[in-house]
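J.: Give me the fold of what follows.
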Amino acid sequence: MNIRRPRQRQARESIVPMINVVFLLLIFFMISARITPPEPFEVTLPTAREAEPPVSEATLYINRDGLPGYQGLTGVPAMELLVELRDKRDPLQVRGDAHLEAAKLAALLKELARAGFVRVELMVSE
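T.: Now for the predicted structure:
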C-alpha cells in the first residue's frame, strides 16, 4: 500500500505587522504635519514671462527715495509730462530701484491709478 504524505502547505505570512507599521506612520505624519487654514478665496497668481520683451515703450524711473523720472525730467514735472503725453490704456513700464520702500512705490502706483493709467508693468531683474 502506497500512502502518500499530504503536501504541507506553506504558512501564509501575516500582514498584520505591516498594517501596524503603516498605521503608526500615518499617526506620526498626522501628528507632526502642520495643517494650514483654507484660503479665503481662490487667487490666480501672476506669472513672470521670460525672454519676452516688455510691451510698453514708455518707462518711468523711480530712485531709492521715491523720486520719479521721465524723459529727462524728475519729480512733479516728470509726472505731469507723463500724464500729458501717454495714452492711459497703453501699459506703462516702471523701473524702480531695488532699495525703494514699498510704501513709496504703493503711493506712486496709487497716484498713477488716479491719473487714469490702467496697466503698469513693474520691471525686475532675473
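J.: When you work out contacts or count neighbours from here on, use the C-alpha atoms and nothing else.
T.: Fine.
J.: The chain: helices as residue ranges?
T.: 16-32, 76-85, 102-115 (DSSP state H).
J.: Export these to a markdown table and append columns for distance to D65.
T.: A markdown table is the format used below for these (distance: least, Cα to Cα, whole Å):
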| stretch | distance to D65 |
| --- | --- |
| helix 16-32 | 46 |
| helix 76-85 | 14 |
| helix 102-115 | 8 |
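J.: one more to put side by side:
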Amino acid sequence: MGSAGFRRSGVRKGREPTIALINIVFLMLVFFLVAGTLTRPLDPELRLVSVADLEGVAPADALVIRADGGMRWRGEVVADVADFVAAQPEAGRVRVVPDRALPAADLVRIGRALRAAGAGRVVIVTERGL
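T.: Next comes the predicted model:
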C-alpha cells in the first residue's frame, strides 16, 4: 500500500473572521444612519413651545420628601404615611417629589410604605417631569 493518489494537505489556517465582522458592523452603521434620516420633517410653520422661562415648581398635590427623609404635603408636615394616603382624594395615585440628596434606600422604603398604606400607584416626579 503506497501513498500514491493520496495527497497530504498542509495544515490549513482558519480564515480570520474580523473582515466579516467589520462588514456587518459597517452595514449596521449605514442602516441606522439611513433609518434616522428617513423620518418626516416637522411642519415648517410649526413653532414649538419654549420653556426657558418656566419655573420648576413641585405640583401642589405631591408629597415632597426632603433630603433628611422629612415629608411635607401642601406645606404641612406628614408624620404618618397611612394617614396621608387616607386623606388623598385620589387614593389610587400618589405623586412623590424627592430631594436629589435623598438616599435611594429611603425613597424605596417610603414608596413601599405608601403602597402598603393603600396607594395603588406611586409616581415619582423628577426634574425633567416638572
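J.: Let's have the helices of the first structure in JSON lines, adding mean neighbour count and distance to A51 of the first structure.
T.: What follows is the helices of the first structure, written out as JSON lines (neighbours: other Cα atoms under 10 Å; distance: least, Cα to Cα, whole Å):
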{"stretch": "helix 16-32", "mean neighbour count": "11", "distance to A51 of the first structure": "42"}
{"stretch": "helix 76-85", "mean neighbour count": "15", "distance to A51 of the first structure": "27"}
{"stretch": "helix 102-115", "mean neighbour count": "14", "distance to A51 of the first structure": "25"}
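J.: Relative to G96 of the first structure, which of the ones you listed is closest?
T.: The minimum distance between G96 of the first structure and the helices of the first structure falls on helix 102-115, with 8.0 Å, by Cα to Cα.
J.: so the closest one corresponds to what in the second structure?
T.: Taken onto the second structure by TM-score structural alignment, helix 102-115 of the first structure occupies residues 104-117 there.
J.: Check the offset of the matching stretch from the chain's centre.
T.: Relative to its parent chain, stretch 104-117 of the second structure has a centroid offset of 19 Å by Cα atoms, centre = their mean, to the nearest Å.
J.: Just the residues contacting that stretch, thanks.
T.: Identification of contacts with stretch 104-117 of the second structure by Cα atoms under 8 Å, 6 or more residues apart in numbering yields G69, V81, A82, V85, P98, R121, V122.
J.: if I look at L73 of the first structure, how far off is L81 of the first structure?
T.: Relative to L81 of the first structure, L73 of the first structure is positioned 8 Å away (criterion: Cα to Cα, to the nearest Å).
J.: er, L112 of the first structure actually
T.: For L112 of the first structure, the distance to L81 of the first structure - Cα to Cα - is 12 Å.
J.: Please apply the same query to P17 of the first structure.
T.: Counting by Cα to Cα, the gap between P17 of the first structure and L81 of the first structure amounts to 78 Å.
J.: cool, G75 of the first structure as well?
T.: For G75 of the first structure, the distance to L81 of the first structure - Cα to Cα - is 10 Å.
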